[in-house]
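In: Quick one: sequence plus predicted model below, questions after.
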Amino acid sequence: MTVHTVDRLEDVPDPAPDATFVVVDVIISSTSIVRLLEAGARYVRPFADADAARAFKTDTADALLVGEQGGQPVDGFDCSPLPSLIAQRDFTDRPVGILTSNGTRAVHRIGADAPILIGSTVNAAAVADHLRERDGDVWLVAAGRQGDRTPEDSAGVELIRRHYADEAANFTPDDLAAQVRESGTAEWLGGLGFENEVEDLCTFDTSSVVPKLRDGQFVD
C-alpha cells in the first residue's frame, strides 16, 4: 500500500485515482461528522449546495441540517457545525445533512462513489487502524480553504500518517498541536469565544468513530 498526502484538495488528481481517500477538514467539517455520529445520528449526508440540503430536509422525515458557509449561519439550517453546539442538541437516530465551506466540498469533488473516510485530530489513531485493514493505495487529503493550504488540516493529515507508520511511540504531538492552535482559523474561533473548540481539537485521538461513506451517507 502506498500512502499519498496532499496539503489541499486541489492537488488530488482529476479524475480521482482508484484508492481509499481520507478527507481531513479539522476545523470543522471532519470533527463535526465524527461528533454527530458519536451523538447517535442515524447517518450524516454531506452537501455542497444549500438548496440541495434544504430539499433533503423537506423530503426526509426527522432530518436536521448542520452547517456554515464562509463561517456564517445558513438560512433554514438547524445548528452550527461547532462540536460544542452540536452537543447541546439531540441527534439520536436523526438523519443529518451537513454543509461546510471546505470539507463537504472535498467529498463531492472526489466523488460520492469513491471509498471515503473522514479523519481529524480527534480520531486519527482510529483512522490509521482502519486503514491497516484495507488493501490498495490511500490518499490523505487536507481539504484546505478555497485552494489554500491550512495548517490545521495538514496537521491532521500528518497525525494520521504518523499513526499509520507506527511512529506514535517515537514522537510527541506538541508540534502538531501548536500548528493547530496557531492557525488562522483557530485564532478566528478564539476571537469568537470558542477557545474550548480549539483545545478539544488538540486533545488528540479521543474518538474511535471512523465515518465511512456508504450510498452517499457517512456512517460509523
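Out: Yes, it's here. If you're wondering where the values come from, they're calculated on a predicted model, not measured in any experiment.

In: Going by C-alpha atoms from here, please, whenever you check contacts or count neighbours.
Out: OK.

In: Helices along the chain, start to end?
Out: Applying DSSP state H to the chain gives helices spanning 29-38, 50-59, 83-86, 103-110, 124-131, 151-164, 174-181, 184-191, 195-201.

In: burial of Leu192, as a residue count?
Out: 9 (other Cα atoms under 10 Å).

In: again but with Val180, I slipped
Out: Using other Cα under 10 Å, Val180 is surrounded by 27 other residues.

In: Touching, it and Cys202? I think so.
Out: Yes: with contacts counted by Cα atoms under 8 Å, Val180 reaches Cys202, the gap being 7.1 Å.

In: Pick out the residue nearest the middle of this structure.
Out: Nearest residue to the geometric centre of the chain (Cα atoms, centre = their mean): Ser30, 1.3 Å.

In: this is the comparison structure:
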Amino acid sequence: MTGPSAADGTVHRVDRQEDLPEPVPDAAFVVVDVIISSTTVVRLLEAGADYVRPFADADAARAFRAETDAFLVGEQGGESVEGFDGSPLPSLVADYPVADRPVGLLSSNGTRAMDRIGHDRDIYVGTTVNAAAVAEAVTDHEETWLVAAGRQGEVVGEDVAGVDRIAGHLEGSPPAAAALAETIRGTPTAQWLREMGYEHEIEALCEFDSIDLVPRLRDGVFVAE
C-alpha cells in the first residue's frame, strides 16, 4: 500500500512481511518488529555493541559465534534457543556483556523479515522509541518501504502502531502517542509479556521518539547511524 511521501520520494507500507512484493524492489526498507527484535537491536547498539548481525537460522548464528566470539541473543516461537547466551527482551540488554563486541540476533519475525528482504539491501530498524529519528533518516530515499513484520503471517497491532508512528512523522503529523500506547497495551503480545511479569517492557515501548539512534544495515550487519 502506498502511503505518505518522504521529501521527493515515495513511501509504501505493508502490515505483514508476507505482503512484500516479489521480487523485492530496489529500495530502502524499515523493518518494524516492536516486540521484540527491532527494539532489541536499538538497545544493543545503545549499550555499545560493535554491531548486530541478524540471523534467520540458529545454526548459522552459532557458527558466527564460533568464528567471532559474538554474544548471541534470540528466541524462536517465544522460547529460548539452545546454545544462545540470552533472551532478546530489550530490558535485559543492559545486563549483557556486549560493549565493543559483535552480537548475533535471531527472532521469529523481525530477523526473518530482514532475511526475506535480503541482507544486501538498505535496511533500517524502526520501532516506537526511535520512530521520529527513523523518519528523518529515510527522507532522502527515492523509495522506502515501511514493513510491519507481523507474526507468522498475522498482522500484529504493535508493529502496525510502530509503522503508523513513523509514517505519521513522514507526513508531518504523527498519531497521538496516548492512542498508540493504548493500542500497544491491548495487544496479545503485551498480554503475554504481562503474564510473564514484564509489564515494564510494554511501558518502555510507549516512550515514543525517546531515542535518536537508528540502526542501519552495512555489509550485512546493523550499526548505529
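Out: Yep, it's here. Owing to the predicted nature of the structure, the values given are computational and were not obtained by experimental measurement.

In: Just give the closest residue to the counterpart of Pro215 of the second structure in the first structure, not the sequence neighbours.
Out: Using TM-score structural alignment, the equivalent of Pro215 of the second structure in the first structure is Pro211. Spatial nearest neighbour of Pro211 of the first structure, chain neighbours left out: Asp220 (4.7 Å); criterion: Cα to Cα, 6 or more residues apart in numbering.

In: What is the burial count for that neighbour?
Out: Neighbours around Asp220 of the first structure, by other Cα under 10 Å: 19.

In: Cys206 of the second structure now?
Out: The tally of other residues near Cys206 of the second structure (other Cα under 10 Å) stands at 20.

In: Glu158 of the second structure versus the residue lying closest to it once chain neighbours are set aside, what's the distance?
Out: Leaving out its chain neighbours, the residue that sits closest to Cys206 of the second structure by Cα to Cα, 6+ apart is Ala181, at 5.4 Å. Distance, Ala181 of the second structure to Glu158 of the second structure, using Cα to Cα, to the nearest Å: 9 Å.

In: So which of those two has more stuff around it?
Out: Under the criterion of other Cα under 10 Å, the comparison of Ala181 of the second structure against Glu158 puts Glu158 first, with 29 against 19.

In: After alignment, which residue of the second structure pairs with Gly156 of the first structure?
Out: In the second structure, Gly156 of the first structure lines up with Gly162, judged by TM-score structural alignment.

In: Between the two ends of stretch 100-112 of the second structure, how far is it?
Out: This stretch, stretch 100-112 of the second structure, spans 25 Å end to end (Cα to Cα).

In: For the nearest residue in space to Ala56 of the second structure that is not next to it in sequence, grab the count of nearby residues.
Out: Leaving aside its sequence neighbours, Ala56 of the second structure sits nearest to Arg112 (Cα to Cα, 6+ apart; 5.3 Å). Neighbour count for Arg112 of the second structure, taken as other Cα under 10 Å: 19.

In: And Arg112 of the second structure? What does it align with in the first structure?
Out: Checking TM-score structural alignment: Arg112 of the second structure goes with Arg105.

In: wait, that match sits on Ser29?
Out: No: under the criterion of Cα under 8 Å, Arg105 of the first structure makes no contact with Ser29, lying 10.0 Å away.

In: contacting residues for the aligned residue in the first structure for Arg121 of the second structure?
Out: In the first structure, the residue matched to Arg121 of the second structure (TM-score structural alignment) is Ala114. Contact analysis of Ala114 of the first structure by Cα atoms under 8 Å, 6 or more residues apart in numbering lists Asp18, Ala19, Thr20, Phe21.

In: Which among those residues count as buried?
Out: Ala19, Thr20, Phe21 (16 or more other Cα atoms under 10 Å).
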